[in-house]
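1. 3D model of this:
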Amino acid sequence: MQQRAINVVLTGVTGTALAGMLVAGVAAASDDSAPQKQFKPERAVAAQEHKAPRQDALKAPEKKQPAAKTEAKPAEKPAVAKDSNNAKKGPKALLSGKTTSSYFWDDGSGVRGDTGAPASGKAMQKGMFASPSWPMLTKVRVTYKGRSITGFVGDRGPGEPSHRGVMLDLDTYTFRYLLDGKKPASKYNAGTGEGHLKGVKWEVLSWGSGAGKKGKPRPFGS
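-> Have a look, this model is predicted:
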């Protein structure tokens, strides 16, 4: 009876010891695997922290550098334009005014009232004008509707028309050119039906050395 009681006690002690060993083994196994299970979250966090700067770098806007400012220099005025303007103006006039002009071509032919060779002794030519009073060889520029011709006084005239305000006779070529920029039908005919040009501007550029009177034009014989 006593022996059975001892066996029961030993059996209980042995069972308790075995149960304790099993619990300790399970706990040890749990402790060995715990670090591995805990490492994964830490590694994931570290990976996220490592990747975060790249995402921020991609999202960060690039700063644009301001464009360099360039100062515009004022355009220099070409000196040629000034010279060309002076060339267009030509020599300064000593005297100027406006009158009605007729045309002539005196070469001794007797055509259209031709009275013979020009009074200056020079042959009739383009650019020869007739004045009732100015000195012979006076240099004159005439302008009409923007067209200009420079010539000289080489004959006397107009005669009677000068008393009616016609103070300048132009050669046929100059007359037609001032009218419409074209050439006359012939030396004796301008070819337009127009016998006078009203409002012709005249400018005396230099006085001639021949016979005549300087100053504003005067009617023939006055």
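
2. contacts and neighbour counts: CA atoms only from here.
-> OK.

3. got the buried residues for stretch 166-175?
-> Using 16 or more other Cα atoms under 10 Å as the test for burial, stretch 166-175 gives 166-175.

4. And the helices in this structure, which stretches?
-> Along the chain, the segments classed as helices by DSSP state H run 2-59, 79-89, 172-180.

5. quick one more, to check against the first:
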Amino acid sequence: MTASGRPMRYQTVASPYWPLGTTVKITYGDRSAIGIVDDFGPAEWAVAQHDIPAIVDLSAEMMADLTGARSNSVHVRFQVLSWGAGRVFRGAGTGYDLAMGRG
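-> As a prediction, this is how the structure comes out:
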């Protein structure tokens, strides 16, 4: 189960900074997918270990659709389509400004 109480599914996106229920478009190369923030993550240590902070986790299925591999660390583009009204895990930290479109 995810932080939202829903089971993990294709559309599941995790973010430590975006409210649960946020809808986001994720683009890698010429492929895009729409996800919904249903979970929290990655952890602060995981966010900070990348050259560009890792501010979003995708379901394994969405990752495979976009990149061809179920598990990977890649640079993606994102566009928040609508903000959710659910809980937020963290209101500050590594990558926060990037997640909020200020970085």
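
6. Identify the residue of the first structure aligned to residue 2 of the second structure.
-> Across the two structures, residue 2 of the second structure finds its equivalent in residue 118 of the first structure, going by TM-score structural alignment.

7. Please name the nearest non-neighbouring residue to its match.
-> The shortest distance from residue 118 of the first structure to any residue that is not its chain neighbour, by Cα to Cα, 6 or more residues apart in numbering, is 4.9 Å, and that residue is residue 155.

8. How much space separates the one you found from residue 47 of the first structure?
-> 114 Å (Cα to Cα, to the nearest Å).

9. which residues of the second structure fall in strands?
-> Listed from the start of the chain, the second structure has strands (DSSP state E) covering 12-14, 23-28, 31-39, 57-58, 77-82.

10. which one of these is the most hemmed in?
-> Here the criterion is mean neighbour count by mean count of other Cα atoms under 10 Å, and of these the winner is strand 12-14, at a mean of 26.

11. what's the mean deviation for that one versus the first structure?
-> Mean deviation of strand 12-14 of the second structure relative to the first structure after superposition (mean Cα distance after the TM-score superposition for the first structure): 0.4 Å.

12. quick one: that strand aligns where in the first structure?
-> On the basis of TM-score structural alignment, strand 12-14 of the second structure is assigned to residues 128-130 in the first structure.

13. which residues are contacting that stretch?
-> 151-158, 168-171 (Cα atoms under 8 Å, 6 or more residues apart in numbering).
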